[in-house]
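Chemist: Sequence below, structure please.
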Amino acid sequence: MTRPDPSPSPAEQLVGLLDLEQIDLNIFRGRSPLESLQRVFGGQVAGQALVAAGRTTDGQRPVHSLHSYFLRPGVPGVPIVYQVERVRDGRSFTTRRVVAVQRGKAIFNLTASFHQPEPGFEHQVPMPEVPDPETLPKLPDEIRAHLGEFPESLERMERRMAFDIRYVERLRWDTGELRDVEPRSGVWMRAIGSLGDDPLVHTCALTYASDMTLLDAVRMPIEPLWGPRGFDMASLDHAMWFHRPFRADEWFLYQQESPIATGARGLARGQIFNSEGQLIVSVMQEGLFRKLDG
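Modeler: Model (predicted):
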């Protein structure tokens, strides 16, 4: 008789990662998994900080924007403390400021604004025409097919990856294929498993996901996305605007482009659409790209 697998699904692991421990009125503590990465994943810190901010509101106003800076690299395996400042509770808007602290030093700060929905006029850009996600290969399968033996590091990535990621255009695997490649990228994504029904969890899960592939657009013309890297890459800041309700465990299209890269910094912007073509989130981020020696 085969026993059921007791290990949590990737989506359950993500929900657990976003479930902060409240240790005082405005102070929360988040787990930081012990991994082989040099630094804590930025999307994790941003998602946890937004959870902390949301936990200090009445829950009736969804977040409509966040602006954040990555100040220091986080250390994997060391808990992160989130200190929330209740900046404003107005009639329509709520503002929170969060500082993430690890080993006594600030590693990240975030300002989030929450807005009571109001009626108004509407317009939006159209969603690009791209292949249906179900017709595209899963990212681990695509990597495995091109690289042959799956590297151990990617095996670990596959086990913990909370999102199904599918690139809408074929990936380039050799620098010789990069001629005339434009600095843009698109992926379909959705959480692997249910995230429950708390809107804040879905917002914070998508915040986590928004940092996974955005800087791909900067790298597209200079090196293959998978394989040895020629640059040390780090997120510097991150801003998001949430336009409509959504579920992060349903397919969404993340269109990304880079308008400029200069001075060892690359700027990327993203638009996230649901499967019905509605623009649900806009994203901006700048990344640091330092050429590795050798």
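Chemist: Only C-alpha atoms from now on, for both contacts and neighbour counts.
Modeler: Noted.
Chemist: Can you show me the helices along the stretch 1-150 of the chain?
Modeler: Per DSSP state H, counting those that start in this stretch, the stretch 1-150 of the chain carries helices over the ranges 10-17, 42-55, 139-147.
Chemist: Deepest-packed of these, please.
Modeler: Mean neighbour count (mean count of other CA atoms under 10 Å) peaks for helix 42-55 among these, with a mean of 26.
Chemist: And the helices of the stretch 1-150 of the chain: which comes nearest residue 27?
Modeler: The minimum distance between residue 27 and the helices of the stretch 1-150 of the chain falls on helix 42-55, with 7.8 Å, by CA to CA.
Chemist: Run through the neighbouring helices and strands of the closest one.
Modeler: Counting contacts by 3 or more CA pairs under 8 Å, 6 or more residues apart in numbering; DSSP states H and E, helix 42-55 packs against strand 27-30, strand 63-70, strand 80-89, strand 93-102, strand 105-115, helix 199-210.
Chemist: tell me the most buried of these?
Modeler: Among the helices and strands packed on helix 42-55, highest average neighbours (mean count of other CA under 10 Å) belong to helix 199-210, with a mean of 24.
Chemist: Any figure for the gap between the closest residue to residue 172 other than its chain neighbours and residue 42?
Modeler: Excluding the flanking residues, the one nearest residue 172 by CA to CA, 6 or more residues apart in numbering is residue 224, at 5.7 Å. Residue 224 sits 22 Å away from residue 42, going by CA to CA, to the nearest Å.
Chemist: In which helix or strand does residue 224 reside?
Modeler: Assessed by DSSP states H and E, residue 224 sits outside every helix and strand.
Chemist: List the contacts of it.
Modeler: By CA atoms under 8 Å, 6 or more residues apart in numbering, residue 224 lies in contact with 171, 172, 173, 174, 175, 178.
Chemist: what about 10 Å?
Modeler: Applying CA atoms under 10 Å, 6 or more residues apart in numbering to residue 224 gives the contacts 171, 172, 173, 174, 175, 176, 177, 178, 216, 230.
Chemist: Next step: those restricted to helices.
Modeler: Using DSSP state H, the members of the contacts of residue 224 that fall in helices are residue 216.
Chemist: export the contacts of residue 224 to TSV and tack on distance to residue 121?
Modeler: Formatted as TSV, those follow (distance: CA to CA, whole Å):
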residue	distance to residue 121
171	39
172	42
173	45
174	47
175	46
176	48
177	45
178	42
216	34
230	46
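Chemist: What is the nearest of the contacts of residue 224 to residue 239?
Modeler: Nearest to residue 239 among these, counting by CA to CA, is residue 216 at 16.7 Å.
Chemist: Please provide the structure for the following sequence as well, for comparison with the first:
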Amino acid sequence: MGSALDGLLDLLDLERIERDIFRGHSRVSVVPRVFGGQVAAQALVAAGRTVPADRTAHSLHAYFLRPGDPGAPIVYTVDRIRDGRSFTTRRVVAVQHGQPVFHLSASFQTAEEGLTHQTGMPPAPDPESLPTAAELLPSYAGAFTGPEVLERLLRSREAVDLRYVTDPPYGRVGTAREPRSQVWFRTRGTLADDPLLHLCLVTYVSDMTLLDSVLLAHGRGGWTVGDVVGASLDHAMWFHRPFRADEWLLYDQESPSSAAGRGLGQGRIWTRDGHLAVSVIQEGVIRVPRD
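Modeler: Below you'll find the predicted structure:
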């Protein structure tokens, strides 16, 4: 297992301070604030550690309240909202410097059989046929504000093998395209069989590229190249079927709307053999800087 993945796993292994209080730390991010996928994944870890082992998360709903300070620890307090016969509900508040920065509600369910159907998986090339992020992104270096930004972007993703099916938004800045994007991803190493760990790692990755589709519709490169100011506002996920984060997953993403300084992204995450594993919706602030 690579050292980058070890570091990410350490990041998700929260320190337990009290029965329902946990503490976490942060890692490098592209922008000078805590990466939203990190705080969401850590909050899900905190919630999951207060739930019986036979119950798996099936949904989460979260709000990003304030920018997180990457230089300070984050304290996660879990409220045990409900423990039913089949479902368990938890609420988590993340606090820094005495103020809430993030709020998450998550629901867990015992294993159950039921009616089953799904829509069809979209076509995509095999992930092995695509360049890695480390191979692809330096070719766009001229679009970045500087080599240090490119370095932070690559470092922030080095624990995950993420491969673009379509050009990233900063690939052709100024050219509006269909607001749709696809990436394949998996962790760079084999993980333990803990289902909560796989859910949390996919939660972490789900925030990396979802709002790219908003930017594509307007030919914008995003906060990476400085032509928009953006931040996640809220994030929701539904976990439909079992999956492994260390096996290839296709993240198919699109943006149905942007207006009033906000953009909406929605995505579906598929296993390589065609099972719909996760649905994701996120809204974010998307503002054009004034001269």
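Chemist: can you map out the strands along the stretch 151-291 of the second structure?
Modeler: Using DSSP state E, counting those that start in this stretch, the strands of the stretch 151-291 of the second structure run over 160-164, 180-187, 229-239, 249-259, 262-271, 276-287.
Chemist: Tell me which of these sits nearest to residue 97 of the second structure.
Modeler: Short answer: strand 229-239, nearest of those by CA to CA, at 20.1 Å.
Chemist: what's the matching range in the first structure for the closest one?
Modeler: Mapped onto the first structure using TM-score structural alignment, strand 229-239 of the second structure spans residues 232-242.
Chemist: try stretch 99-119 of the second structure
Modeler: With TM-score structural alignment as the criterion, stretch 99-119 of the second structure aligns to 105-125.
Chemist: so how far is that stretch from its chain's centroid?
Modeler: Chain-centre distance of stretch 105-125 of the first structure: 16 Å, with CA atoms, centre = their mean, to the nearest Å.
Chemist: likewise stretch 73-81 of the second structure?
Modeler: Remark: stretch 73-81 of the second structure is offset 19 Å from the chain centroid, using CA atoms, centre = their mean.
Chemist: Stretch 247-261 of the first structure now?
Modeler: Centroid separation between stretch 247-261 of the first structure and its chain, computed with CA atoms, centre = their mean, is 10 Å.
Chemist: need the helices and strands packed on helix 42-55 of the first structure in TSV with distance to residue 137 of the first structure, can you?
Modeler: Listed next are these as TSV, based on distance: least, CA to CA, whole Å:
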stretch	distance to residue 137 of the first structure
strand 27-30	33
strand 63-70	32
strand 80-89	35
strand 93-102	37
strand 105-115	35
helix 199-210	19
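Chemist: Out of the ones you listed, the one nearest residue 142 of the first structure is which?
Modeler: helix 199-210 (19.3 Å).
Chemist: Relative to the second structure, what is the average displacement of the closest one?
Modeler: Overlaying the second structure shows helix 199-210 of the first structure at a mean distance of 0.6 Å from the equivalent residues (mean CA distance after the TM-score superposition for the first structure).
Chemist: Provide the aligned range in the second structure for that helix.
Modeler: By TM-score structural alignment, helix 199-210 of the first structure lines up with residues 195-206 in the second structure.
Chemist: what do you get for stretch 283-292 of the first structure?
Modeler: With TM-score structural alignment as the criterion, stretch 283-292 of the first structure aligns to 280-289.
Chemist: Now do the contacts for residue 248 of the first structure.
Modeler: So residue 248 of the first structure contacts 163, 189-195, 199, 201-207, 209, 274 (CA under 10 Å, 6+ apart).
Chemist: For the closest residue to it other than its chain neighbours, give its distance to residue 250 of the first structure.
Modeler: Once flanking residues are discounted, residue 248 of the first structure sits nearest to residue 202: 5.2 Å by CA to CA, 6+ apart. Look at residue 202 of the first structure and residue 250 of the first structure: by CA to CA, they are 10 Å apart.
Chemist: residues shared between the contacts of these two?
Modeler: By CA under 10 Å, 6+ apart, the residues touching both residue 202 of the first structure and residue 250 are 191, 194, 195.
Chemist: How many neighbouring residues does the closest residue to the second one other than its chain neighbours have?
Modeler: Nearest-residue entry for residue 194 of the first structure: residue 249, 5.9 Å, with adjacent residues in sequence omitted and distances by CA to CA, 6+ apart. Using other CA atoms under 10 Å, residue 249 of the first structure has 21 other residues around it.
Chemist: Repeat that for residue 148 of the first structure.
Modeler: Residue 148 of the first structure, neighbours per other CA under 10 Å, totals 9.
Chemist: For the alignment partner in the first structure of residue 67 of the second structure, give me its contacts.
Modeler: Taking TM-score structural alignment, residue 67 of the second structure has residue 73 as its aligned residue in the first structure. By CA under 10 Å, 6+ apart, the residues touching residue 73 of the first structure are 38, 39, 40, 41, 42, 102, 106, 107, 108, 234, 235.
Chemist: Hmm, residue 213 and the fifth one touching each other?
Modeler: Read that as residue 42 of the first structure. No. Residue 42 of the first structure is beyond contact range of residue 213, at 11.6 Å (criterion: CA atoms under 10 Å).
Chemist: which residues touch residue 187 of the first structure?
Modeler: Counting by CA under 10 Å, 6+ apart, residue 187 of the first structure has contacts 130, 133, 136, 139, 164-169, 213-214, 252-256, 272.
Chemist: Equivalent analysis for residue 63 of the first structure, please.
Modeler: 50, 53-54, 93-95, 112-116, 199-200, 203-204, 240-243 are the contacts of residue 63 of the first structure under CA under 10 Å, 6+ apart.
Chemist: Please repeat the previous calculation with a cut-off of 8 Å.
Modeler: Counting by CA under 8 Å, 6+ apart, residue 63 of the first structure has contacts 54, 112, 113, 114, 115, 242.
Chemist: In CSV, list those along with distance to residue 27 of the first structure.
Modeler: Shown next, in CSV, are these (distance: CA to CA, whole Å):
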residue, distance to residue 27 of the first structure
54, 12
112, 16
113, 18
114, 19
115, 23
242, 25
